[in-house]
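Chemist: 3D model of this:
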Amino acid sequence: MTTVVVASRNRKKLAELRRVLDAAGVSGLTLVSLDDVPPFDEAPETGATFEENALAKARDAYAATGLATVADDSGLEVVALNGMPGVLSARWSGAHGDDVANYTLLLAQLRDVPDERRAAAFASACALVYGPGDDDSVVVRGVWPGAIAREPRGEGGFGYDPVFVPEGETRSAAQLTASEKDAVSHRGRALALLLPALRALAG
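Modeler: Presented below is the predicted three-dimensional model:
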């Protein structure tokens, strides 16, 4: 078995990658989170793009552990806000990871924006680093288009899921089942693009 670090403490992200691997029939990989490896100094996320942040996170964890590492950076890009909150999605309201405060602020900022101009997309960049060289990495991007609802709906998911209505859906992302979300979500799409490299790692 090859051990792969998922550079996150979010158990839902670990479970999501495990489901994607299982659905694709990829075995031979043991997934561990940052909570399962010795602590190391994690650099702040200062990149201007999701790709830069994901690659920096994966390189940090690889350097600290010597283990192949998958990292993602993702967020919400709202057309009416010129692509914001973008890389600031997790701390849009000022406090990092306060989901309710973040989407409440977003809804307030879009209060006067009509329905036809509420387009948005979740974007996820996933990086896999499996060696010390510049060529020992793969970075992919998945995008999930949709629109911002007028009020939060649903109990599932996390982040902006309750206020995001995927294209072709009447339900919010927080009202989808985990398997429905995996099949179409930005991270699910990015992880699917990473599968050939992960399959190669699994041998």
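
Chemist: switch to C-alpha atoms for all contacts and neighbour counts from now on
Modeler: Fine.

Chemist: center of the chain - which residue?
Modeler: Using CA atoms, centre = their mean, the residue of the chain that lies closest to the mean C-alpha position is S74, 4.0 Å off.

Chemist: residue contacts, the nearest residue to that one once chain neighbours are set aside?
Modeler: Nearest residue to S74 in three dimensions, chain neighbours excluded: S124, at 4.1 Å (CA to CA, 6 or more residues apart in numbering). By CA atoms under 8 Å, 6 or more residues apart in numbering, S124 lies in contact with 50, 72-75, 141-143, 186-187, 190.

Chemist: another for comparison:
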Amino acid sequence: MDIVLATRNKKKVEEMSRILGGMDINILTLDDFPSCPEVEEDANTFEGNAVKKALAITKCTNKIAVADDSGLEVYALNGAPGVMSARYAGEGADDVANIGKLLSEMKDIPDEQRGARFVCCIALAYPNGKTETFFGFAEGRIGREPRGRMGFGYDPVFYPAGYEVTFAEMSPEEKDALSHRGNALEGFKKYMKAHYSEYKEI
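Modeler: Reported below is the predicted structural model:
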């Protein structure tokens, strides 16, 4: 059974493949389907973007597609950067630029008000147009400077609740057990195992 991960982000592919390990599926990515389009993430919710990507890629490949949209919501910034997380500092911005903008905007926010959460929506789309969604969350707080070299995105400034190290200071396995994407993918895995006979025939 083939499943296409609707992303070209190598770090995200690595993380998702690791969490989905052990399942009786063959994981493909958009690199295996260079003719598939880049899907514009113009929805105003994580779910909207994830579903849009999954449907576009299942239509292109005629295979089951899995897409995710995820981001950081900072409570003191009214949920920003939210769905704009990947391009918070502008189109084409990298992780360093996005983190720099975030820390600049939070420089006057006291430690006790720096709460935030990561959000992830995983969308599963079948070639027949059927979709399912799975959500995951990771509560924590934003530090004042980047720490650690693991992970990607805002990981170097995100301290998960109850920890004094950032996601970027954790091993991949430690992060997987706590992360928003890990939580969402666990829900996805449970669904797939429960519906194995159904999706095996598609």
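
Chemist: fetch the TM-score of the aligned pair.
Modeler: Scored against TM-score structural alignment, normalised by the length of structure 2, the superposed chains reach a TM-score of 0.93; 197 aligned residues with a CA RMSD of 1.3 Å.

Chemist: that older thread, I'd like the distance between whatever residue of structure 2 lines up with the residue nearest to the centre of structure 1 and G48 of structure 2.
Modeler: Aligned by TM-score structural alignment, S74 of structure 1 pairs with S70 of structure 2. According to CA to CA, to the nearest Å, S70 of structure 2 and G48 of structure 2 sit 11 Å apart.

Chemist: with A123 of structure 2 instead?
Modeler: With CA to CA as the criterion, A123 of structure 2 and G48 of structure 2 are 9 Å apart.

Chemist: out of those two, which sits in the busier spot?
Modeler: More neighbours surround A123 than the other of A123 of structure 2 and G48, with 29 against 15 (other CA atoms under 10 Å).

Chemist: mind checking what M192 of structure 2 lines up with in structure 1?
Modeler: Aligned partner of M192 of structure 2 by TM-score structural alignment: L198.

Chemist: what's near enough to touch M150 of structure 2?
Modeler: M150 of structure 2 touches 156, 167-172, counting by CA under 8 Å, 6+ apart.

Chemist: and if you look at L34 of structure 1?
Modeler: Contacts of L34 of structure 1 by CA under 8 Å, 6+ apart are 5-9.

Chemist: switch the cut-off to 10 Å
Modeler: 5-10, 40, 61, 65 (CA atoms under 10 Å, 6 or more residues apart in numbering).

Chemist: same thing with G162 of structure 2?
Modeler: Contacts of G162 of structure 2 by CA under 10 Å, 6+ apart are 139-141.

Chemist: gap between it and Q113 of structure 2?
Modeler: 16 Å.

Chemist: buried set for the helix or strand that contains A200 of structure 1?
Modeler: If you go by DSSP states H and E, A200 of structure 1 is part of helix 186-202. Neighbour-count burial for helix 186-202 of structure 1, with 16 or more other CA atoms under 10 Å as criterion, is recorded at 186-194, 198-199, 201-202.

Chemist: touching, A86 of structure 2 and A80? I think so.
Modeler: No: at 11.5 Å, A86 of structure 2 does not count as touching A80 under the criterion of CA atoms under 10 Å.

Chemist: quick check: neighbours shared by the two?
Modeler: Joint contacts of A86 of structure 2 and A80 (CA under 10 Å, 6+ apart) are 71-72.

Chemist: which residues are in contact with L185 of structure 2?
Modeler: 16, 19-20, 68, 120-123, 134-136, 176, 179, 191.

Chemist: list buried residues within the residues you listed.
Modeler: Applying 16+ other CA under 10 Å to the contacts of L185 of structure 2 flags 16, 19-20, 68, 120-123, 134-136, 176, 179 as buried.

Chemist: tell me the contacts of L103 of structure 2?
Modeler: 109, 142-146, 157.

Chemist: which non-adjacent residue is nearest the equivalent of I148 of structure 1 over in structure 2?
Modeler: Aligned by TM-score structural alignment, I148 of structure 1 pairs with I142 of structure 2. Leaving aside its chain neighbours, I142 of structure 2 sits nearest to F158 (4.9 Å; criterion: CA to CA, 6+ apart).

Chemist: run a quick neighbour tally on the residue mapped onto that neighbour from structure 1.
Modeler: Counting by TM-score structural alignment, F158 of structure 2 lines up with F164 in structure 1. By other CA under 10 Å, the residues close to F164 of structure 1 number 28.
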